[in-house]
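1. sequence first, predicted model second:
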Amino acid sequence: MATRAPAPSTSLPIDDEEVDTLTIGRRIRQLRTARGMTLDDLAQAVGRAPSQLSMIENGHREAKLTLLQTIARALECKLDALLDAEPLDPRTALEVSVERAMRGQTFQALGIAPFRVGRSVPDEVLAAMLALQGEIERLREERSATPEEARRANVALRRLMRTQDNHFPELEAEASRVLSAVDHPGGPLTQRAASDIAAHLGFSLHYVPDLPSSTRSIADVKNGRLYLSTGVAKGDPRTAVLQALSSRLLGHGEPTSYDEFLRQRVETNYLTGALLMPEGDVVTALREAKERRAISIEDLRDAYSVSYETAAHRFTNLATVHLGIPVHFLKVHESGTITKAYENDDVNFPTDRLGSIEGQMCCRRWTSRVVFDVDDRFNPYYQYTDTGNGTYWCTARVEQSSEGAHSVSVGVRFDDTKWFRGRDTANRGVSRHAVETCCRRAPVELEAAWRGAAWPNVRTPRTLLATLPTGAFPGVDTTEMYEFLEGHAPS
């Protein structure tokens, strides 16, 4: 026997953001009182019990469409007058907002039972309640991402990246769509092309000397302006422009959790790299280099006029999917702290009890640490490192940042070294960081002589110690940002 499809519901969804039960109920009450009708009068006109209509007016019951049509006829108005999303007056808006807040998680978490907002409650009291509720939510958001939660989010994201071989086809497709829209001919992205992308998205570029110090750029969405520092304009502004535009391209909103914040940041950086170094062109170049057994991160950097880190990131995006080469990426602060990591080649990086790599000390015998002691900063540094999990080859460079020097390294398993330039290096190391005494503990003699007689001031990057995110825009002084926008907005 065939199953009959259920009839479509004639009731309105209670959690519809545009037209909810609270707004509808208040509109019915406003229209009823404006016509001098009591609740009993309306109940008699529509053939329902007064208690039922009271529940509807207070937003506690969802009215079916047929009943709303009957109520509209009784109030001598059109149905649209009841379904309009906008409240009738400021007082009604306050009442609806307070009652909606009382049904939310903040009031429930505080154990405050919902109560009826009578007409005798002053507007100032309702406004104060909403302000307090908003401040409580803000404080809860600021404290929602503990360092442990941040590490868990990093672990989950890295597992996803490993599952996908650090390749996100949907972001590659978005980059291809945007480049096609501005008629990019292929190859490296020029500054003019970056400006064309901005114009395509409805933004004009403005370089200003007073950009807030806590920001890299600010997008004035209302007026279609993208503000960047004049200091960026003196160099290569492409990355700053594209990072700002990537969030708009991906439709990012204010993150509601650290997971979402971290994912947005990764997506923004990925899309920026995909625009600067288009997949089709880079893959063609890498395949040719593999045939010549001359893959080089430096060649990618120079061909596309990007930073070494950007070239290294882009290589990890494409190496496994298009070249069949598992790979690992590591960024290490000069203090020895790992700030970024990715691997799908079974390399054994140090982790905490949650499995997080970021924030751990990199083995002092690993390429990423050894490179800091190399005097030659012009040429790349290559090294083979023997581990308990096999031998790995890495290429590394040191780059400067606002928080000091960082090393960026890319590595592969020994069997895949044959495809890379620099495989003939004589530099070798032995890392046993899985063993406590390799680098996590000092030699017994040194520890005995100095333990208890030394007290260092840690140089760990401050970002690893912060409980991010704090607020909607982590690390950004929003007052400074809004004052900047207000001062620069077109008159």
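-> Now that the structure is in, tell me what you want to look at.
2. contacts and neighbour counts: CA atoms only from here.
-> Noted.
3. whichever strand or helix holds residue 67 - contacts with which helices or strands?
-> Taking DSSP states H and E as the definition, one finds residue 67 inside helix 65-74. The elements that helix 65-74 packs onto, with contact taken as 3 or more CA pairs under 8 Å, 6 or more residues apart in numbering; DSSP states H and E, are helix 39-46, helix 79-83.
4. what lies in contact with whichever helix or strand comes after the last one?
-> I take that to be helix 79-83. Scanning forward in sequence from helix 79-83 by DSSP H and E, the next helix or strand is helix 90-102. Around helix 90-102, the neighbours that count as contacts under CA atoms under 8 Å, 6 or more residues apart in numbering are 22-23, 26, 87, 107-108, 112-114, 117, 123, 126-127, 129-130, 133.
5. same thing but at 10 Å, please
-> With CA atoms under 10 Å, 6 or more residues apart in numbering as the test, helix 90-102 has contacts from 20-23, 25-27, 30, 58-59, 86-87, 104, 107-108, 112-119, 121-130, 133-134.
6. pull out the buried residues from the residues you listed.
-> By neighbour count, with 16 or more other CA atoms under 10 Å, the contacts of helix 90-102 hold 20-23, 25-27, 30, 58-59, 87, 126, 129-130, 133 as buried.
7. use this one as the comparison:
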Amino acid sequence: MTDLATLGQRIRHYRGSANLTLDQLGATVGIAGSQLSLMENGRREPRLSVLQSIAAALKVEVSDLLDPAPPSPRAAMEIELERLQRSAVYAGLGLPVIRPSRTMSDETLEAMVGLHHELARRAREAIATPEEARRANTELRQYMRTQNNYLPAIEELAQEQLRAVGHATGALTHRSVNLMAKRLGFELIYVSDLPHSTRSVTDLENGRIYLPPASIPGGHGLRSMALQALAHRLLEHHEPESYAEFLRQRLEINYFAAACLMPLKQSVDFLGKAKSDKNLAVEDFRDAFGVTHEAAALRFTNLATTHLGMTVHFLRVGEDGALYKGYENDGLNLPTDVTGSTEGQIVCRHWAARRAFERTNRTTEFYQYTDAPTGTYWCSTQIGTAASSEEFSITFGVPFADAKWFRGRETTFRQQSKCPDPSCCRRPSQELSQRWSHKAWASARMHAHVLSPLPSGTFPGVDDTELYDFLEAHSES
């Protein structure tokens, strides 16, 4: 695909080589010179018949005009300047758009492009903070709640890709993922020296996607990471200009990967059958498609409201009680800070997400009913272990009325939660307060991420120097 700016530059380049003015070329092809000027400036797209006439008049092929490469280093800078001036960062300054003239020197043009790049870099640096990340993530979570966590356009895109490689039933194989990559012109390469701040790296110039050599048992991790990298290309993502855009892109690629690993029709058929049998279980859904428990629970939230007619909630909670991921459209009162952010907030001690850590046997599902201020909920919780060896819990839950569809509904475990009322579990009892107040001193364990700014590269959280060194080292291999 050739953008209009590049097409216009190539027309101008070949017109200059032919020593023709705008009016002279326009008269030859039967259009006004002013109309041709709009085309050269990337403001009007020529019809194919006009493009063929222009190519004939300039004694070149149409393919020469449609070549996506800028015709000269000068043209490349002019195209880049135009692109940068269309960015939200520059538009927010309220300054006029500068059109480079023929009399503008290359040095001036290069300086202007450099200033724009520095402006964009400083804007990224300003937003690469935990506060900005939480604000943007809160807005995205609230938006997805209005969509019932369901994105039909990405569902259809995933189905198209699966049909194209002939996948119909069963767990998605590595071979199918490789075929999807080849259709997009990419080769999957597994390396042991990925930049520490990346999960995968896509080399657009050489058509390579670099992945780690090993991941989650069963291969879910490698398949998922490859699908996420492919999703960037399929969804036509550009370099993010804000943290909100970065998070939206990340959500979309995760959604695409899940929709490929657990395809819509097969998933809805499977869950619908289990619901009719009153035997819904996240662990069965997980095993049917060969994915992780967390992936299955999250995918369940995509489909539950739109296709199964039930509201749900999902939690990933650390062993310290901190909420790392959360979604709800069933009214469960997730803990939030003053900005509305849930990340890092401590969930109620009486919720299943924390009570599950108290069990000796953690290999099976833990079921619990919880009476909360907004209603009674049934929850299913599974304990997992992260690569850092720290444990976490994955909870999937529904309001009491929908518990009848799930295995484990007969549980007798029941807790009462009054959170966010501090008297529920956030304050020690009066007896213990009187016994120990001002008689102890604890050294707090500080989480490193609290004070650590994110690397301020092209992509939030990724070190550009490390990334480019990696690409350079592998481009010659």
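-> That came through, no problem. None of these values were measured; they are calculated from a predicted model.
8. the strands in the stretch 301-450 of structure 1, which residues?
-> Ranges of strands in the stretch 301-450 of structure 1, per DSSP state E, counting those that start in this stretch, are 328-333, 338-343, 381-387, 390-401, 404-413, 428-430.
9. let's have these in a markdown table, adding distance to residue 212 of structure 1 and mean neighbour count.
-> Formatted as a markdown table, the strands of the stretch 301-450 of structure 1 follow (distance: least, CA to CA, whole Å; neighbours: other CA atoms under 10 Å):
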| stretch | distance to residue 212 of structure 1 | mean neighbour count |
| --- | --- | --- |
| strand 328-333 | 25 | 25 |
| strand 338-343 | 25 | 21 |
| strand 381-387 | 37 | 22 |
| strand 390-401 | 18 | 20 |
| strand 404-413 | 21 | 23 |
| strand 428-430 | 45 | 15 |
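10. make a markdown table out of the ones you listed and add distance to residue 371 of structure 1.
-> Converted to a markdown table, the strands of the stretch 301-450 of structure 1 look like this (distance: least, CA to CA, whole Å):
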| stretch | distance to residue 371 of structure 1 |
| --- | --- |
| strand 328-333 | 10 |
| strand 338-343 | 14 |
| strand 381-387 | 7 |
| strand 390-401 | 7 |
| strand 404-413 | 7 |
| strand 428-430 | 12 |
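11. quick one: closest of the ones you listed to residue 156 of structure 1.
-> strand 338-343 (12.0 Å; CA to CA).
12. so the closest one corresponds to what in structure 2?
-> Strand 338-343 of structure 1 corresponds to residues 323-328 of structure 2 when matched by TM-score structural alignment.
13. next: stretch 321-328 of structure 1.
-> Using TM-score structural alignment, stretch 321-328 of structure 1 pairs with 306-313 in structure 2.
14. next, count neighbours for residue 19 of structure 1.
-> 17 (other CA atoms under 10 Å).
15. tell me how far the residue lying closest to residue 286 of structure 2 once chain neighbours are set aside lies from residue 262 of structure 2.
-> In this structure, residue 286 of structure 2 finds its nearest non-sequential neighbour in residue 296, 5.1 Å apart by CA to CA, 6 or more residues apart in numbering. Distance, residue 296 of structure 2 to residue 262 of structure 2, using CA to CA, to the nearest Å: 8 Å.
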